[in-house]
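Participant: one predicted model, sequence on top.
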Amino acid sequence: MTIKDLKEIMDSTSDAAVLIDGDGVVTAINAACVALLGAGRAVVGRQCHELFAGTSEVGKVCEADCCVLGAVHAGRPLRNFDMQVNTTTGRQWCNVTVLHSGSRTRPWALNIFRVVDVRKRLEMLVRDFVATTTGLDQEMASKVLAHGRPALQVSLTSQEQKVLKLLSRGESTAGVAKELGISPTTAANHIQRAMVKLSAHTRLDAVRRAQHAGII
């Protein structure tokens, strides 16, 4: 997949998207990211961790040797996660989905940011309330709440799951077809069926919904 292909994918989503190389340097951002950051496209060439300065509830997430770069270089898939970042309106919570090349020769990672500030703050308030009223620590209270959260009721075939896993690594339709030994048309059909089952409007959305539900 070329940089041009990746930029087209970035421009196809209304969520903020940032493309970084294997050293964590920003190589491209989309219009939604410009609007979120208010920093303009001059951020290209900067270190990603300096740009977002991401933190979680327990401390710093964004740093020179972060979990995203670790996953990129190890070729390891990474679950979506929440972190608080710099935006035009101050610090906001975003849910981050990471798609990466899985290549050691020319690594890259596409980070998709969706603002979830209200949802996250409500979760933290509920967690703190549960911790206070039950005597549980915050970590255990979070696990109790997560266990009680309804899962997405979707049944994907093994082939559809494989297709989504490959898409999460940045594979194109042709790449998926080659990996699975099927025709591009068949691969496209699997992708479309998975999107319909997940009520997703884009491939990126399908991947994120599947990751959030623990399907892939």
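Facilitator: Yep, that arrived.

Participant: CA atoms for contacts and neighbours, from now on please.
Facilitator: Will do.

Participant: show me where the protein has strands.
Facilitator: 16-21, 26-29, 55-56, 59-60, 81-87, 90-100, 108-115 (DSSP state E).

Participant: select, out of these, the one closest to residue 160.
Facilitator: strand 90-100 (17.5 Å; C-alpha to C-alpha).

Participant: would you turn the strands of the chain into CSV with mean neighbour count and distance to residue 189?
Facilitator: What follows is these, written out as CSV (neighbours: other C-alpha atoms under 10 Å; distance: least, C-alpha to C-alpha, whole Å):
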stretch, mean neighbour count, distance to residue 189
strand 16-21, 24, 26
strand 26-29, 22, 30
strand 55-56, 16, 38
strand 59-60, 12, 41
strand 81-87, 21, 29
strand 90-100, 21, 21
strand 108-115, 23, 24
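
Participant: turn those into TSV, including distance to residue 5.
Facilitator: Listed next are the strands of the chain as TSV, based on distance: least, C-alpha to C-alpha, whole Å:
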stretch	distance to residue 5
strand 16-21	12
strand 26-29	12
strand 55-56	30
strand 59-60	32
strand 81-87	25
strand 90-100	13
strand 108-115	12
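
Participant: another structure for you, compare them:
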Amino acid sequence: MKPYVLIVEDEDALATLLEYNFNKEGFETGIAMDGEEALLMAEERTPDLVMLDWMLPKLSGVEVCRRLRRRKNTTNTPIIMITARGDESDRITGLDYGADDYMVKPFSMPELFARTRALLRRAQPSLLDDVVKMGDIEVDTQAFRVRRGDKQIHLGPTEFRLLDHFIRHPSRVFSREQLLDAVWGRDVYVEARTVDVHIGRLRKALKSPGKTDPIRTVRSAGYAFEIAG
């Protein structure tokens, strides 16, 4: 699963440039053009990293940063603040409000991605790993291979994306709507019950004698991925 970056920038040209370069580097992106939209999008889908402009319509970047830090789902989300304000006092203010890093416009893309990957490695090391393991299940995102113990598991593309998403967020409960956004995409219309169908297929593929079902159904909430022991 590609890391999801929320770009909060009201300058169309810069937002488009950031989106293009993040996509080229293998990231998934969303764009918010003002502070209120940024908070709404971060609530609908938790970003793996936020690129946050200081000067925004409706809510300033520092206020968005402060509110994201107060939310449970984004308390530890890496935030890079981008701004034309380069004074030391401004950098200190941004960091005091919860930003993890601070870049002054104009900045180089290679430096941006070096800082982005450094933050993601600290926050979620598995996001940048090609092979992710949990218990006896191993997912190779580059070779599109899955193993459980000594057995190779054959999955369809959707089941593979589901498993990849689950294994990178162990024990977290996802609603059907959240899984639809993460696996199918926000711009694709798919009925929520479709999630149940693919969960069933994934469960069947991962079933192994003497092994527990790693997918837990949480009544009235959704699904979580767990392996005991």
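Facilitator: Sure, I can see it. In this text, all values refer to a predicted model and were calculated from it rather than measured experimentally.

Participant: what's the TM-score here?
Facilitator: Overlay of the two chains. TM-score (TM-score structural alignment, normalised by the length of the first structure): 0.28; 101 aligned residues with a C-alpha RMSD of 5.5 Å.

Participant: out of the strands of the first structure, nearest to residue 143 of the first structure?
Facilitator: Between the strands of the first structure, strand 81-87 lies closest to residue 143 of the first structure; by C-alpha to C-alpha that is 15.0 Å.

Participant: angle of the closest one against strand 108-115?
Facilitator: Angle of strand 81-87 of the first structure versus strand 108-115, following axes from the mean of the first three to the mean of the last three C-alpha atoms, to 10 degrees, is 80 degrees.

Participant: which one, of the strands of the first structure, ends up nearest to residue 192 of the first structure?
Facilitator: strand 90-100 (19.0 Å).

Participant: helices or strands up against that closest one?
Facilitator: strand 81-87, strand 108-115, helix 117-134, helix 158-168 (3 or more C-alpha pairs under 8 Å, 6 or more residues apart in numbering; DSSP states H and E).

Participant: which of those sits closest to residue 174 of the first structure?
Facilitator: Across those, closest to residue 174 of the first structure is helix 158-168 (C-alpha to C-alpha), at 10.8 Å.

Participant: show me what the closest one is packed up against.
Facilitator: strand 90-100, helix 173-180, helix 184-197, helix 203-212.

Participant: same list (these) but as TSV, adding distance to residue 83 of the first structure.
Facilitator: Listed next are those as TSV, based on distance: least, C-alpha to C-alpha, whole Å:
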stretch	distance to residue 83 of the first structure
strand 90-100	6
helix 173-180	30
helix 184-197	26
helix 203-212	15
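
Participant: what's the closest of the strands of the first structure to residue 37 of the first structure?
Facilitator: Per C-alpha to C-alpha, nearest to residue 37 of the first structure of those: strand 81-87, 4.5 Å.

Participant: what helices and strands are in contact with that closest one?
Facilitator: Using 3+ C-alpha pairs under 8 Å, 6+ apart, strand 81-87 of the first structure sits against helix 31-37, helix 48-52, strand 55-56, strand 90-100.

Participant: a markdown table for these, including distance to residue 211 of the first structure?
Facilitator: As requested, those are arranged in a markdown table below (distance: least, C-alpha to C-alpha, whole Å):
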| stretch | distance to residue 211 of the first structure |
| --- | --- |
| helix 31-37 | 22 |
| helix 48-52 | 23 |
| strand 55-56 | 19 |
| strand 90-100 | 9 |
